[in-house]
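Sequence and predicted structure, then a few things I'm wondering about:
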Amino acid sequence: MTITIEKKYIAIPINNHAVSKKLCFWEEAPDRELVMDFDCKLDAVKPQYVSYIDVSRYRGKTLICDSVPHMEFTLTQCDEKALDGLYREEYRPMVHFTPQIGWLNDPNGMICYHGVYHMFYQYNPCGTEWGNMHWGHAVSRDLLHWEEKDIALFPDEMGTMYSGSAIEDLGNVTGLGTGETGPMLLFYTAAGDRTLLSAGKCRTQCLAYSNDGGETFVKYRGNPILGKVESYNRDPKIVWVEEIGKYLMALYLAEDRYGLFTSENLLDWSLLQELRIANESECPDLYCFRLSGKSYWVLIGASDKYLVGVFKGGRFVPQTQERQLCYSPFNYAGQSFSGMQDGRVIRMTWEKLKMPCVRVPNQMSIPMEMKLRAGEMGCYLTAYPIAEISQLYADTQELVGQRLEAPIELPLERAAYDIRLITEYGAGMTLELFGHTLRIDTQENCVAFGKLRIPISGDRERVDIRVIADSCSLEVFADEGRFYATLYAVCDYNLPYLRLTAQENGTLLKTLTCHRLASIHGEVENV
C-alpha cells in the first residue's frame, strides 16, 4: 500500500495474541529506499487496541508499506491519540510511572536539567512486548507526577536505540552547545543488526544532543563516539570523576565484565581498565558518596550486585567484595539522575512484572534515595523511597506501642498504600495485604513471599519493614533500605484490609503506619 504522510501518527491495530509481522516502509523514490521497519502483532480483523507510531519526521513524503508475511490491512493517520479511559484501565498502576501505551523497560538518560527531571526509557511504541527499541521520554518537577513527551530517539541505519545515560555539558567541551546553558547530551548504544535497516551493523556507542532543554534531539554526525569493543558491548553510563579530572564511561562488555573508559571532551574515549562483578551483567551505574570526609564510588550492575571503591592512582580500586542490594528478579537496570543540585543520589529501576493491563505490561519503580552507610563488615548501600512520596499521603492510620494479643486488622480502600511496620526483634508474624501474605521470619532473618526471601536486618535489633503497595506490585524495604525487593502481586480489592498476626501473644508492635496514596494520575502538572 502507498500512504502520504500528512499527520503526526499512523494508527496500527494490534492484538497481543496475533502472530508477529514485520512492517516495512520505503520512501517512494527511484531506488525505493527503506526508511523504517519494525515488528508488531498487526491484526486487521479483531484488534485489541491501537498503537500510535510517530511519523512526523516523514511528513509530506509518500511511503510504500508492506508486511512480512504479506496480509491485507489499512493504516489511518491522526494528530492525537484516541485512548479512552487512559490511566483508569483495570490494573493500571496508580503511583508508578507507565507510558500511555506500549512496552517499557530500562530507565535511560536520567537527568535533572535546570529544575526539571527528565526520564528516558527503553520503549516499544508498536506493542506490549520487547523489541523495536526507541527512547521514550517523560518529565517531572517532583519525581512523582510525570508528563509523557514525544519519543526522543528513533531507530536508524546504525541500529535500534539501546540503553544509556545523560549529562549536561556544562563547559561545552563537545562544542555542540549554542546557548548560554550547556547542551543536554544523551549517550546510547546503537544496536545494529536488529532491523533490516541496520542489517550487518555491530553495536556501537553514540551521542545525541539538545539545545532546547530536551524538547528535540540531534544525533551527532560523528557517531559512533566509541566503536565496537566486544560483540555485545552496550549501556554507556557517563560521569565526571573529580579524582582523575576526566569524564568516565562505564560500559558493559560481556559475561560479567565492565570496561571503564575516559575522555576529556566526551567525544574521544580511551580504555582505562576492566572490572568484573561476579554473576552480573548489563546496565552499569556509577555514583559517588562522601563518607567520613572521603569520596567513595559505587559501581553497580543491572541485577543490583555492586562494588564500593575509590579512585586511586588514576584507577577504580574496589574496597569491598561484591554485595547484593535487591533480592528480587522483578527489579532490573536501575539508573541514577545526573545533575542533582541537592547532592542526593536518586535512582529508579525497571520493574518487569508482566502486568495484566492490556496497554502496558511493566512499570518504573518508586524513585529511591541511595545512601552509603558504614558497617562492621565495611560500607554498604541502601535504597529507600524518596521523601517526596509524602506529598501523596491522602489519609493515615497509625497504631503505636501495642502488645499483639490477637490479629490486628485495618480497613483499606481500592488505592495504593505506603505502610511501615516496626516491631521488636522477637517472634515472627504475618502481614496480609490485599490477599497477599508476607511472612516475617525472625528465625531465618527474612521476609518470605512464596519462594522469595528478603533479609530483614543487618544487626537483628528490630524489625523495620516498609511496603509500597500498588495495583500489581509490593515494593518491600527492610532495615531502612539495606535490603529490598519488588514483588509481583496483583492486589485483590475484594480483600480490602491489612491484617497483622504475631506468632506469639504479647509481641510488641512499636508502630504500624498506613498511608493511603493519592493517584499520580489525578492532576498532572504540565512541565
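Done, it's in. Residues are numbered from 1 along each chain as shown.

From here on, just use CA atoms for contacts and neighbour counts.
Fine.

Would it be right to say that Val358 lies in a helix?
No. Val358 is assigned coil when assessed by DSSP: H, G, I helix; E, B strand; the rest coil, not a helix.

how near is it to Glu148?
According to Cα to Cα, to the nearest Å, Val358 and Glu148 sit 19 Å apart.

How about Val310?
Note on Val310: its distance to Glu148, by Cα to Cα, is 38 Å.

Distance check, Pro496 against Leu410.
Taking Cα to Cα, one finds Pro496 at 9 Å from Leu410.

More neighbours: which of the two?
Pro496 (17 against 14; other Cα atoms under 10 Å).

gap between Pro385 and Lys510?
21 Å.

can you check Glu129 too?
45 Å.

Tell me which of these two has more neighbours.
When Glu129 and Lys510 are compared for neighbours, Glu129 comes out ahead with 21 against 17, by other Cα under 10 Å.

quick one: that one is in a strand?
No. According to three-state DSSP, Glu129 belongs to no strand; its state is coil.

Got another one to weigh against that:
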Amino acid sequence: MQSCRIELDTGTRLEFWAKVIENSDQPREFQIEKDGKILWAVDCFSQHPEYYSYHHRETCEVMVSWDPRTTEFTWAYSYVPETVAETGITIWTFGEQLSRMTGFEIDAWCSSDPARPKLHFSPIRNWMNDPNGLCIIGDTWHLFYQFHPAGTDWGPMHWGHASSKDLFHWTHLPVFLHPEQNLWRLGATGGAFSGNAFFDRDGSLKLYYTERLPAYDLFEGYREVQKIAVPGRGLVKAETITEILEKRPPGVQHDFRDPKVWWDDAADAFRMVLGASIDGCPAVLLYGSPDGISWNYIGPLYHAPAHFQECGARAVECPDFFPLEGRWALVMGFVGYTEPGTGRHNLLYALVGDFENDCFRPISDQLQLLDFGSDFYAMQSFRAGERQLAMAWVFNWETRKPGNSVYSGELALPREIGLDERNRLTMLPVSEFDAAYGSTVIPGRSSGAFALSGTPFEIRINGQLEGARVKATSGGSPAFDVSVEAGILSIILPQDNGSIHYRNDIATDSNLRIIHDAGIVEVFAEDGAVCGTRRNYQNIQPDEVTVISSGVVEVYERKSG
C-alpha cells in the first residue's frame, strides 16, 4: 500500500472511478483515516469500473492509502461544492505517489502536451463526444458534454461539465450526470446521451436528455427514453431526474433520442423535436406538452428523402430546430449515411423555412451541407442574447486519435450562426475568439512561404480565390493542403488515400479563412456559408505554410491574449 498525508477542507467531496487490476489479498484496497481511525474505505474493487464518492466532514489532516499494483483509478477529483464554480475540480492521480493539480496547474499540464490543440476545448483525460446543455447564466458560459470516465474510448455515457467567462478558457467541473445503472458491470453500453438546456418562463433551468437503457448491440434492439435533470445549487449535480417520455410512436424502433425543447409562443405550449427513423427512414419527430412533463406526439416534422435510407442512413440524430432572422432552421445529422460520389459519411445538413401550426415548410427541399469536411458533427446551438451560437464535436470515426493519448475528442471553435441573402445558414467563429486569442501578423508576401513558430495560425484570403492554394508542411512533410480549383474548394490531409473526397462548390470571388490548431483545420468561405472541418494526427505542428493566391493574403499567429 502507498500512503500520503494531505489536508482536506470541510465539505470536500472526493469522486472517482476505479477497477481492480488483479486479485489482491490486502484487507482494504483504499482507505482514508484520521489518527489511526478509518473514516472511509473500499474493501475490494470490482473487475468492472465503479463510481465512488466520499464526503469529508471537517477540516483536518488525513492519511490516504491505496495500492497501485491492484487498482486502476480511471478518473478521480475532489472539490468543495460551495467554491467549485470559482476554483474548479482538483485532479487526483494515484501512482507510486499521490499527485494533485487544480486551476492553472491543470491548464499548464494540458498545454504541455504538444499534440493537444490550444484553441479548442478538450477533456483533461478520457473520452469526450457531443456537446450538450449549452447555455449562458449571467456572465458564465456552461458546456456539458458526453464523457466516458473509464477510458479514452467510447463507453457508458456521462455528462462532463465545464464553465467559462469567454468561451475559450474553461474551468473543469464535476461530472454532472451518470447512467442510471452501472453499465460496465452489465457488459452493456448506453447511459446519459445528448440533450439541451432549457430556461423556463420563470427563469429556471432544466436539462432535457436521452437515457439509453442497457444496450448490447450498437445498431438495434436498444431502448431510449427521455428525461429531465433539474440542477441543484451551483449546477454541480442533478438534484432531481424525472423520466418524461418512454413510449415510441408507430414505426419508430430503437433510435429515439437527443431532445431539443423550446417554449412556442404561437402554440402557447412546450415543443420538442427528437431524432429517429420511421419505418427505417430518417426523420425528426415533433412533440407537444402543456407543462414540459407530459408529452404528446404531434407527428413527423421532417422525413428524409428515400436516397438517405438507400445510402445507409439509419436515423437522424442530434436534431436542432430554432428561429433565426424571421425564419426557422432545422439541423440534422444522418448517422450511417455515406454520400455517393465523395464517400463522406455521417454528414450534417440544414433546411431553412417557416414553422406555422406545428408544420415546417422549407423554402427549398435542397438540403444545405453544413460542413464539407465532415469532422463537425453533433452540433448544438443555443440562444445568447441576440445571437445564435453553436458548438460541435470534431470527430467522425474516420481517423482515430493515437493510442498513447490520455484523452480523445475536441470541440470545434464556437460559432455564430447567421442567415445570408440566399437563405443559407452561415457559421463563423464567435467574436470572443479575437479577444481570447490575439493575432500577430507573420511577415510575407501575397504569395509565397511563411515561416511558422508552432503556434496556432490563421490565413485569410480576400478577392479572387480561383487557383488559390494553401499548403502547410512540417519538415517538408505535408500537414494539410487547401485549394480552390475550377470552383471547387477542397481539403487534403496526409492520411487521405483518395477514397474519400472532402470538397464543396464555392464562389471564387469571395473570401477564405483557414484556422489551424495542432491538427484541427477549420475552413470558412463565402462569409461562413461554406465551412469545412477536418482532424489530422500527422505532422500537426507545421513549420511553414506556402500560400499561392492572386487575392489579398494575411497570415496570423494566434496566442492567448
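Perfect, I can see it now. Keep in mind it's a predicted model, so treat the numbers as computed, not measured.

Verify the stated contact: Lys228 of structure 1 with Lys201.
No. If you go by Cα atoms under 8 Å, Lys228 of structure 1 and Lys201 don't touch, sitting 10.0 Å apart.

Pro362 of structure 2 matches what in structure 1?
Aligning on TM-score structural alignment places Pro362 of structure 2 opposite Pro318 in structure 1.

same check, this time on Leu14 of structure 2
Checking TM-score structural alignment: Leu14 of structure 2 goes with Lys8.

what's the neighbour count on its match?
19.

contacting residues for it?
54-56, 59, 77-80 (Cα atoms under 8 Å, 6 or more residues apart in numbering).

Please spell out the ChimeraX selection for the buried subset of those residues.
Buried residues among these (16 or more other Cα atoms under 10 Å), as a ChimeraX selection:
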select :54,77
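
Just name the closest of the contacts of Lys8 of structure 1 to Pro284 of structure 1, please.
Nearest to Pro284 of structure 1 out of the contacts of Lys8 of structure 1 is Asp54 (Cα to Cα; 30.0 Å).

leaving aside the residues next to it on the chain, what's closest to the closest one?
For Asp54 of structure 1, ignoring the flanking residues on the chain, the nearest one in space by Cα to Cα, 6 or more residues apart in numbering is Tyr9 at 4.6 Å.

OK, contacts around that neighbour?
52-56, 77-80.

That one and Glu255 of structure 1: what is the separation?
40 Å.

Surely Gln309 of structure 2 is in a helix?
Yes. The assignment for Gln309 of structure 2 is a helix, going by three-state DSSP.

I'd like to know how far the closest residue to it other than its chain neighbours sits from Ala435 of structure 2.
What sits nearest to Gln309 of structure 2 in space, not counting adjacent residues and going by Cα to Cα, 6+ apart, is Cys281, at 5.6 Å. To Ala435 of structure 2, Cys281 of structure 2 is 44 Å away according to Cα to Cα.

More neighbours: which of these two?
Cys281 (22 against 13).

Could you double-check that the more buried one sits in contact with Ala304?
Yes. At 6.6 Å, Cys281 of structure 2 counts as touching Ala304 under the criterion of Cα under 8 Å.

and Arg122 of structure 1, what pairs with it in structure 2?
Actually, residue 122 of structure 1 is Gln rather than Arg. Using TM-score structural alignment, Gln122 of structure 1 sits opposite Gln146 in structure 2.

ok, its match - contacts?
For Gln146 of structure 2, counting by Cα under 8 Å, 6+ apart, the contacting residues are 128-132, 157-160, 192-194.

ok, now Glu246 of structure 2?
Neighbour list for Glu246 of structure 2: 224-226 [criterion: Cα under 8 Å, 6+ apart].

and of those, the nearest to Gly498 of structure 2?
Glu224 (37.6 Å).

which position in structure 1 aligns with that closest one?
Under TM-score structural alignment, Glu224 of structure 2 pairs with Arg203 in structure 1.

Could you measure from the closest residue to that match other than its chain neighbours over to Gly259 of structure 1?
Leaving aside its sequence neighbours, Arg203 of structure 1 sits nearest to Ala191 (Cα to Cα, 6+ apart; 4.6 Å). According to Cα to Cα, Ala191 of structure 1 stands 18 Å off from Gly259 of structure 1.

Equivalent analysis for Leu410 of structure 1, please.
Distance from Leu410 of structure 1 to Gly259 of structure 1, by Cα to Cα: 51 Å.

Sort out for me which of the contacts of Gln146 of structure 2 are in strands.
128-132, 158-160, 192-194 (DSSP state E).

Pull the number of nearby residues for Asp395 of structure 1.
Asp395 of structure 1 has 11 nearby residues by other Cα under 10 Å.
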